[in-house]
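> Have a look at this fold, sequence not included:
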C-alpha cells in the first residue's frame, strides 16, 4: 500500500513535521546537550577557569570541552562526574534542567514561555545561538524576558499573540506562498487519480475521509451543545476517529473542513487542534500545523494552475464584472473568503502583485461595532494590526459600507450576499487601492454579519496586470485608517463614528516638536553673536 492509503504516514511530505525541536525551543531530550554546554560554560566562567585550565584539572582535551560547550557532544557519566568535581558542583547540578536554583536568571529564562515556545529556528536562529546568548549575558536576556512579561501584563498581550505574530512574519518572509504545500497537493491528486480540474465535489472528499482514513462523520452531536454552536467542527481522536460537523455549514465550508482533515493525515501533522475554529492555542507547532492544513485545503479546492489561468482571464476583462467574479465562485464551489485568501497566496508569486491585503470584519446586528477578526497584510498602504482594539475603523471602507447596507435590509439574517468593488484613496498618504469585498450573514450565528475584503495597491504593475482597475463604474472614495486618526471635519465626513483623538495628539506633538526646534535655533543664534 502507498503512504496515501495509510493514514498518518507520508514520508515524502510529512516525515520531519513533528520533530520535538523543529521550531519552538522546547526543553526536551533533543536539547539536553545544549543545556549541558550552557551549564558547563556558566560554571567554568564562575570559577574563572579558561578552557585550558579546566582541561588540565579534568584530563579532558580542550577541543572536547569546547565541543561540549557548543552543544555538539554530551559527555558520558564518568566524565560528567570528573567535570563536576573540577567545578565544585554536584553531578545532579550538571545533569538536571534547572540551573543554580529558582533564583538563577538562566533558570528563569529557560522556563519562560517566550523562550520555550517562540519558533527561533524559523527565523534562522538556532537553539545554540539562543543558549550562547543566555550564557554570555544572562542578566541582559533575563531583563529582556521580563520586558516581554511587563508588556504582556500592561497591554493584555498573551503568548498566543506573540506566536500569531511570528506566524504572520513567517508568511511575510515567503510572500504567503509555500511551494512544498503546492507540491503536496499535486502529489495527492496524482496518487489518488483525482481530476485536476475544479471543482472538487463534497461527496468525493467525504468518501476519502470515511473510506480511506476510516473516519465517522457525525452531523448530529454538535447540535445538542448550545455553547459550541459557533464551532464549525470538532475532531475526536479514537478508533475510529470522529469528525463532528456543524450541520448549519454550507457545502463549501464542509468541503474545506474535509480537505483540512485530509491534509492533517497526508502531511502527517500529528500535533493539531481539536476544534475549528480555535478554542485555545497550546503550542506553536499546533499553530503551524493548523496553518499548513488550511493552506493545503485551499490549494486542493483551488488547484494552482487552473486558478492562475482563471484569474488571468478575470483580470483581462476591460470592465469590473460582478458576474465574472461570481462565476469563479461557482467554478470552484468555494466561499468568497477562500477565494480572496487564495489570491493572497498566488498573486504575489505569479503576478508580481505584492502589495495585497486581506481583511475580515464581523458585525453584530443592532450594534455599532465592526470588529476586525482576521487580517493578512503584505501591503505598504497601512498597518492593519497597528489599529488599536478600541479604535473605530474608517466607516468608508468597503467592508463596513457593505455590512451597514446588509444590516439595513428588512431580513438581514436571510439576505443574499452583497458583492462590490471600490477604489479607495488614503487621505494622508495619497495611495490608492482597489478593494473587492463581500458581505453575508454568518452561517452559524443568525445575529452576526461578516465581510471579507481583498485589496491591491494601484501602482504601475497593478495597472498593467488588471485592465478594469480604472473602470468608471467603480466608485472612488477617500478613506483613512480609523476615525481617531482622521483629520476630516464633520462637514467633510458624515460617517465619523468617534472623535479624532489620535489625530489631534499627533498634531499637538508636531507643534511641540516645531516649537522645540525653533527654541534651540533661537538660543544658538543668540549665543553665536556673543
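Arrived safely, thanks for sending. Owing to the predicted nature of the structure, the values given are computational and were not obtained by experimental measurement.
> For the rest of this, base every contact and every neighbour count on C-alpha atoms.
Will do.
> Helices of the stretch 351-500 of the chain, residue ranges please.
For the stretch 351-500 of the chain, helices defined by DSSP state H, counting those that start in this stretch occupy the ranges 398-407, 460-465.
> Of all these, which one is nearest residue 447?
Residue 447 lies closest, by C-alpha to C-alpha, to one member of the helices of the stretch 351-500 of the chain: helix 398-407, at 9.9 Å.
> Can you give me the buried ones in stretch 286-304?
Buried residues in stretch 286-304, defined by neighbour count with 16 or more other C-alpha atoms under 10 Å: 286-290, 292-304.
> Can you flag which of these belong to strands?
Counting by DSSP state E, no part of the buried residues of stretch 286-304 is found in strands.
> So which of these sit within helices?
Mapping those onto helices (DSSP state H) picks out 286-290, 292-301, 304.
> Would you mind listing the two of those residues that lie farthest apart?
286 and 304 (25.7 Å).
> What are the buried residues along stretch 189-206?
Buried residues in stretch 189-206 (16+ other C-alpha under 10 Å): 196, 198-200, 202, 205-206.
> same check, this time on stretch 162-180
Applying 16+ other C-alpha under 10 Å to stretch 162-180 flags 162-163, 166-168, 170-171, 175-178 as buried.
> who touches the helix or strand where residue 145 lies?
Element membership for residue 145, per DSSP states H and E: helix 138-154. Helix 138-154 is contacted by residues 105-106, 108-109, 112, 114, 133-134, 157-159 when judged by C-alpha atoms under 8 Å, 6 or more residues apart in numbering.
> Alongside the first one, take a look at this:
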C-alpha cells in the first residue's frame, strides 16, 4: 500500500488533471487562468507536489470547483478504480520493471485512459484478490468489470433493439414468441434450423445449440423450453442484425479464442434480453408494482410471466433497468448452483453495481452462509416436487456491519444437468431512497436474518445453520493476540 502522503498527492493530481481536461484547458491555459506556473501545475498533476491552502483556493476559484471537492480523497466513479489500484498491493506485486515500466509512468497512462481501461484496472484488482484465475475466469472478470463500470446499462444496444423491432414489426409491449423470431431468422437471414441432430450425440446433452456458419444451420436441443428457444433465437438475430462476425458458436460455450468473442457473446445476450423484456414495458410495470401499498408477490410473478423468459433472464434484466430508470444502483445479482446431497453451494455468476457487496465467488472452498435466501430457495426446491420454481425474499443483515439488503430469490432445477439445482437472486441495499421507491417496503414487511459470508469467517454464535467452524476467523484472532503479546514484550524492554 502506498504511504498516505504520496497517495494524497496523487489523488489531488488526478482530480486536477481530470477537471482541467473536462474544461478543455491545456496546462498553459490553466497557468494563464490561475497565475500559477505551468511547471508547478505539471508537478501537481504528476503527484510530485501538493499545493498549499492558498494555491488550492486559487485553483478552486479559477476552475469554479468547490474547495471541498479538491481536498476530498473521494474520486468520481470513472476514476475510482485508479484509487483502488493505488491503494492495493497489485502495483507492488507485478514486476513492472521487467517490462520497462515505472510506477509513476503507469499511473500517468491510467489517468489518461478512457473508461474501458478503468474496467481493465478493476479486473487487475480482482486478480489481486483471486490469484488462481483461469484464462476463462480472467475474461469473465474483465467482462464483469466492464458491465459494472457502466451500471450494466448500454443505451446503444437498447436503441438497436428498438430499431430492430420497428424494422420487423415486432410489438415489444406484447409477449415475444420463438415463432416470431424463427420466421425472421429463416426468411430474412437464411437460417436452417434443425432440432434433431444434437440428440444423436450423448455427450452433447449439456449444449442448448450449435451454430454452423458455413451453411447458416442452427442445431438446437429439441427438449429446450419455449423461453430458452426464444432467447437462443434472439441472440442469433443480434449477431446478424449487429453484423457481429467474431462470435462463439455454442451455447453454453465450449471454447473461445479471444476476449472479443466473450464480449460479443455478452452483447448478443444483452440484445436478446432487451428484445424479450423491453425497457419501456418493464419500466411501466415496475413503476405500478412499486407503488403498491402492500407487498403482493403474485403481482411480481404476473410481471415475470408476461415475458417469455427464464427467471434468470428476468432477474438479470432488472440489473439493467433498476439503476437506469429507478436510480436503484447499489444492487447485486447472484447465481448459485448445488448438486443434490453435496455440502457445497457454488457461486457460479455474480454482478455488483456501484458497491462490492458480499458474497463474492470464493477461491478458498469455504462454505457460504446457509442463512442466505439464495441457498434457502434451493433447499426448499429440493424438498419439493420440483414441478415449479420456489421463491423467497428476506432482509439480509450482515453481522458486525451496517449494510442490510432486500434480497429476492428463486430456484429451479438445471434443465441440462441431472441432480443440479440453481437459484438466482437480486439484492438491493436498504436505503432511504429504496424505501421511498418501494411503497410496500415498511417495517416488519419482510423477515430479517443476520447473515455472514462464509462459515469459516463468521462470528455469529449458536448458529443452527453452521456447517463448518469459524476456522479462518479464529486463526486471524489468534494472530492478532500473538501480535499484541509480542508488542507488550517488546515495549517492556524499551
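Perfect, thanks for sending it. Here the structure is a predicted model, which is why all the values come from computation and not from measurement.
> just the ones in helices among the buried residues of stretch 286-304 of the first structure now: which is nearest residue 379 of the first structure?
residue 295 (20.3 Å).
> List the residues that contact the closest one.
Residue 295 of the first structure touches residue 181, counting by C-alpha under 8 Å, 6+ apart.
> With residue 15 of the second structure as the reference, measure out to the alignment partner in the second structure of it.
Aligned counterpart of residue 295 of the first structure in the second structure: residue 270 (TM-score structural alignment). Distance, residue 270 of the second structure to residue 15 of the second structure, by C-alpha to C-alpha, to the nearest Å: 34 Å.
> do residue 58 of the second structure as well
15 Å.
> the more surrounded of those two?
residue 15 (22 against 16; other C-alpha atoms under 10 Å).
> my read: the more buried one touches residue 70, true?
Yes - judged on C-alpha atoms under 8 Å, residue 15 of the second structure makes contact with residue 70 at a distance of 7.0 Å.
> so stretch 216-232 of the first structure corresponds to what in the second structure?
Residue span in the second structure matched to stretch 216-232 of the first structure, by TM-score structural alignment: 192-208.
> I should have written stretch 417-430 of the first structure there, sorry.
With TM-score structural alignment as the criterion, stretch 417-430 of the first structure aligns to 389-402.
> and what of stretch 187-199 of the first structure?
Using TM-score structural alignment, stretch 187-199 of the first structure pairs with 163-175 in the second structure.
> Just give me how far that stretch sits from the chain centre.
Centre-to-centre, stretch 163-175 of the second structure and its host chain are 28 Å apart (C-alpha atoms, centre = their mean, to the nearest Å).
> go on, stretch 150-167 of the second structure?
Its chain's C-alpha centre and that of stretch 150-167 of the second structure lie 19 Å apart, by C-alpha atoms, centre = their mean.
> can you list contacts of it?
Stretch 150-167 of the second structure is contacted by residues 147, 171-172, 241, 267, 270-271, 274-275, 279, 319-321, 323-324, 329, 353-354 when judged by C-alpha under 8 Å, 6+ apart.
> Tell me how many other residues crowd residue 45 of the second structure.
24.
> next one: the one 10 residues further on
Taking other C-alpha under 10 Å as the neighbour definition, residue 55 of the second structure ends up with a count of 14.
> tell me the secondary structure for it?
Classification of residue 55 of the second structure by DSSP: H, G, I helix; E, B strand; the rest coil places it in helix.
> Repeat that for the one 4 residues further on.
For residue 59 of the second structure, the reduced secondary structure class is helix; criterion used: three-state DSSP.
> That one pairs with which position in the first structure?
Counting by TM-score structural alignment, residue 59 of the second structure has no partner.
> The residue lying closest to residue 59 of the second structure once chain neighbours are set aside: what's it in contact with?
Of all residues not flanking residue 59 of the second structure in the chain, residue 34 sits nearest, at 6.3 Å (C-alpha to C-alpha, 6 or more residues apart in numbering). Going by C-alpha under 8 Å, 6+ apart, residue 34 of the second structure touches 58-59, 62.
> now do residue 82 of the first structure
Contacts for residue 82 of the first structure were tallied using C-alpha under 8 Å, 6+ apart; they are residue 58.
> What is the aligned counterpart of it in the second structure?
Using TM-score structural alignment, residue 82 of the first structure pairs with nothing in the second structure.
> Give the full set of residues in contact with residue 216 of the second structure.
Here residue 216 of the second structure is in contact with 190-192 (criterion: C-alpha under 8 Å, 6+ apart).
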